[in-house]
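**Q** I would like the atomic coordinates for the input below:
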Amino acid sequence: MRETETEAGADSGSGADSGSTGKRPLGVGMVGYAFMGAAHSQGWRTVGRVFDLPVRPVLSAVCGRDGGAVRAAADRLGWAAAETDWRALIARDDVDLVDICTPGDSHAEIALAALEAGKHVLCEKPLANTVEEAEAMAEAAERARARGQVAMVGFNYRRVPALALARRMVAEGRLGALRHVRLTYLQDWLVDASFPLTWRLRKDRAGSGALGDLGAHIVDLAQYLVGEPVAGVSALTETFVRERPLLEGAPSGLTAEGGSRLGTVTVDDAAVFTARFPSGALASFEATRFAAGRKNALRLELNGSEGSLAFDLERLNELSFHDHTEPAASSGFRRILVTEPDHPYVEAWWPPGHGLGYEHTFVHQARDLLHAIATGARPEPSFADGLSVQRVLAAVEESAAKNSVYTPVLG
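**A** Prediction:
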């Protein structure tokens, strides 16, 4: 037994403070342990120490292809055991839920196998690399639900308290009839043309580029906040840097000046598209990894007949609200500090005014999934919701392909 295994077992075995001690254990097995795996691990480690849960999560095993690296990750992230084959992880008797934190090209295969084996599933977004894969996953999830299994897709930004509050306010009619929805998600980590050709820049692994990585989040948020699916899109995409240095050990490439080995970028660097909702509301979306100076800038605004809401992830404990029914002489946007105990999720945390952060969205995600498992409720977002987002992403790609030829307007 590894020195830290006892500690991991104690942490994950209790899985909670006294609020969930003695509750029925639910073993979690996670596939993948990089960025998202670390974030999900934080959620699983913490959720039972904050919320009163109907079941007790146990961090049973984590899986990765490199035996040494995955064992080190198990020690670091708090998992009791390590596996190098996801099939072996699914087959474990102490794994009741499979958490998929791998690149998109493996989502469908792992999720379908886990559902067939009778496991609950949490799958990172986007649900799959293609609509066909997402359809198969949603159909399998629906069949599994009849057997008492739950399948949820990990759109964690739904769990930001301010955005959950925004959804509540829209549903309550505080904005009246929605007219405009605008969302942007801007990052800058690809601005440097010497950044290597990682899996996120390969269509066979990632499915798409900024569109699936960032655009999936804002499409889901738009449909979540509006309460309707996107009905149609018109889009443009662009790949600004079409070749990048190959990572060491990459099997193939071409030789450029100076002997550099370059590979082709096969995904989009940026996507811009407009959309319409069945109610008539118009939407605009922008997703890019080429916005210099923007690290993780997700911003949105909703405009309705009776008011507006605005949100900025860099100020994630705040929601801006304008009530257009108030007298013009004293009206305007006002800041709502979303830290009150009657705000979504906040009652379990700190006194008013003490803010939360990015990592808390994964704690909230784990909480909601565990409640869905215990009650048999349909989880949100479900695999069907993930499929809805996948269809929008595919429509954006199709529209962008049709709009790819343009004629410059000359003065």
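**Q** drop to CA atoms for contacts and neighbour counts, all remaining ones
**A** OK.
**Q** in the protein, which residue is most central in space?
**A** With distances taken as CA atoms, centre = their mean, the residue of the chain nearest its centroid is Phe155 (3.2 Å).
**Q** report the contact partners of that one.
**A** Phe155 sits next to Glu124, Lys125, His217, Asp220, Pro381 when contact means CA atoms under 8 Å, 6 or more residues apart in numbering.
**Q** compare those and tell me which has the most neighbours.
**A** Of all the contacts of Phe155, Lys125 has the most neighbours under the rule other CA atoms under 10 Å, reaching 27 neighbours.
**Q** and this one, so I can compare the two:
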Amino acid sequence: MVGLTSKEVRIGMVGYQFMGKMHSHAYRDIPFFFDPKVKPVLQAISGRNESAVKEAAEKMGWASYETDWRRLIERDDIDVIDIVTPNHTHAEIAIAAAEAGKHIITEKPLALTVEEAERMYEAVKKANVTHMICHNYRFVPAVQYARKLIEEGRLGRIFHVRANYLQDFIIDPSFPLVWRLKKEVSGSGALGDIGAHSIDLARFLVGDFKELVSTMETFVKERPIGEMSGGLSAKAEGDEMGEVTVDDATCFLARFENGALGVFEATRFAGGNRNKNKFEINGEKGSIRWDMENMNNLEVYFADDEPGLQGFRLINVTEEVHPYVGAYWPAGHIIGYEHSFIHLLYEFLNGIVEGTSPKPNFEDGVINQKILAAVEKSAETKQWITL
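**A** So this is what the prediction gives:
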């Protein structure tokens, strides 16, 4: 893979809503806090609604806009294609971008199916371009520090990982039937939307999956047809109802290649949980806990602490010795959700210069897609599935 020699990299982004806003913010802040090997230039965004995409471009600081993503890929003044569109569009856009020699970063999950994901991976390998997938939670400093402790052997042999990703934004049966609730657009429901993050974090921290068994449930079978209206909000378009074709909740058990056991739960029906992405990892020498709703804190237990002082200690991961946070504020001055994207895109930009594809990349996306497919197959067959 040939690295970039220019001092700037020109970004073309397909989509401009929730994640588009997040990525735009991150690109603009990277040079403020870090010294990337190349500076991102917000060159152009694309979207089908001309008035809306024009307004988004002006508000978020993009130099121009297109109403067709194909035109964005054709432009000679674009080096990177950033895909923040619904899942069913990822494969077509990414493959076309790779064939045009563009570097690519896309939101998760990588694709709708394993076959699509594999075609995307083959395309970026053939084109020899830099590629990443946006599992941003890997880049939370507390998660990075947890990985460091595990790699150093501070927890010893890993016995358990339990991960829950709990939301409640669709618990109201009158919440509209948006794209996230249609299998032909999203691929799956809670599983692919939020469970995919737990799967990626488990692979990042514990290792590869060996086998799993699962169950899935759709609690509300029909909803009024509607569209997303920003963030995780939506509005109905009328009284017409449509069928929900994805899971509302998924639970599964897993065994890992290293012998660890995993318990996973992903649901958008956990009342009172707005975005509770959490995990606990137990090893022979200690344990680690993390919760996204308190993302700067890491709970750590070491078995060799003296009797009477044993128990979980709370680490505020904001010291200069912790990953990434030395670029920000003094210790104890916390950072937020948006900073995980700054860290991810910072690594992506450096990868373009170095001619590498930092993890998680499309290879990880394929592996994660195979796990998502295994979860669905297990729920359908009611059997353990070997990966």
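**Q** how about His103 of the second structure, what's its partner in the first structure?
**A** Using TM-score structural alignment, the equivalent of His103 of the second structure in the first structure is His120.
**Q** and Val121 of the first structure, that's in a strand?
**A** Yes: under DSSP: H, G, I helix; E, B strand; the rest coil, Val121 of the first structure falls within a strand.
**Q** how near is it to Val153 of the first structure?
**A** Noted for Val121 of the first structure: a distance of 8 Å to Val153 of the first structure, by CA to CA, to the nearest Å.
**Q** the residue nearest to the centre of the first structure -> the second structure?
**A** In the second structure, the residue paired with Phe155 of the first structure according to TM-score structural alignment is His135.
**Q** and Arg179 of the first structure, by the same measure?
**A** So Arg179 of the first structure corresponds to Phe159, using TM-score structural alignment.
**Q** before we move on, what SS does its match have?
**A** Under three-state DSSP, the three-state class of Phe159 of the second structure is strand.
**Q** close enough to count as contact, it and Gly283?
**A** Yes: using CA atoms under 8 Å, Phe159 of the second structure is in contact with Gly283, at 5.2 Å.
**Q** looking at those two, which is more packed in?
**A** Using other CA under 10 Å as the criterion, Phe159 of the second structure and Gly283 rank with Gly283 on top: 21 against 18.
**Q** give me the buried positions along the longest strand along the second structure.
**A** What stands out as the longest strand in the second structure, according to DSSP state E, is strand 233-243. Using 16 or more other CA atoms under 10 Å as the burial criterion, the residues of strand 233-243 of the second structure that qualify are Ala234, Lys235, Ala236, Met241, Gly242.
**Q** stretch 128-144 of the first structure too?
**A** Of the residues in stretch 128-144 of the first structure, 128-131, 133-142, 144 count as buried by neighbour count, 16+ other CA under 10 Å.
**Q** cool, stretch 304-317 of the first structure as well?
**A** So, applying 16+ other CA under 10 Å, buried residues of stretch 304-317 of the first structure: Gly304, Ser305, Glu306, Gly307, Ser308, Leu309, Ala310, Phe311, Asp312, Leu313, Leu316, Asn317.
**Q** residue in the second structure matching Ala283 of the first structure?
**A** Per TM-score structural alignment, Ala283 of the first structure is aligned with Gly262.
**Q** wait, a helix at that match?
**A** No: according to three-state DSSP, Gly262 of the second structure belongs to no helix; its state is strand.
**Q** switch the buried residues of stretch 304-317 of the first structure over to a markdown table; also include secondary structure and distance to Gly207 of the first structure.
**A** Below are those laid out as a markdown table (DSSP: H, G, I helix; E, B strand; the rest coil; distance: CA to CA, whole Å):
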| residue | secondary structure | distance to Gly207 of the first structure |
| --- | --- | --- |
| Gly304 | strand | 34 |
| Ser305 | coil | 38 |
| Glu306 | coil | 40 |
| Gly307 | strand | 37 |
| Ser308 | strand | 34 |
| Leu309 | strand | 32 |
| Ala310 | strand | 30 |
| Phe311 | strand | 28 |
| Asp312 | strand | 27 |
| Leu313 | helix | 25 |
| Leu316 | coil | 29 |
| Asn317 | coil | 32 |
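**Q** now the strands: where do they sit in the stretch 301-411 of the first structure?
**A** 307-312, 318-323, 334-337 (DSSP state E, counting those that start in this stretch).
**Q** could I get those strands as JSON lines with distance to Gly64 of the first structure?
**A** Output for the strands of the stretch 301-411 of the first structure, formatted as JSON lines (distance: least, CA to CA, whole Å):
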{"stretch": "strand 307-312", "distance to Gly64 of the first structure": "35"}
{"stretch": "strand 318-323", "distance to Gly64 of the first structure": "38"}
{"stretch": "strand 334-337", "distance to Gly64 of the first structure": "40"}
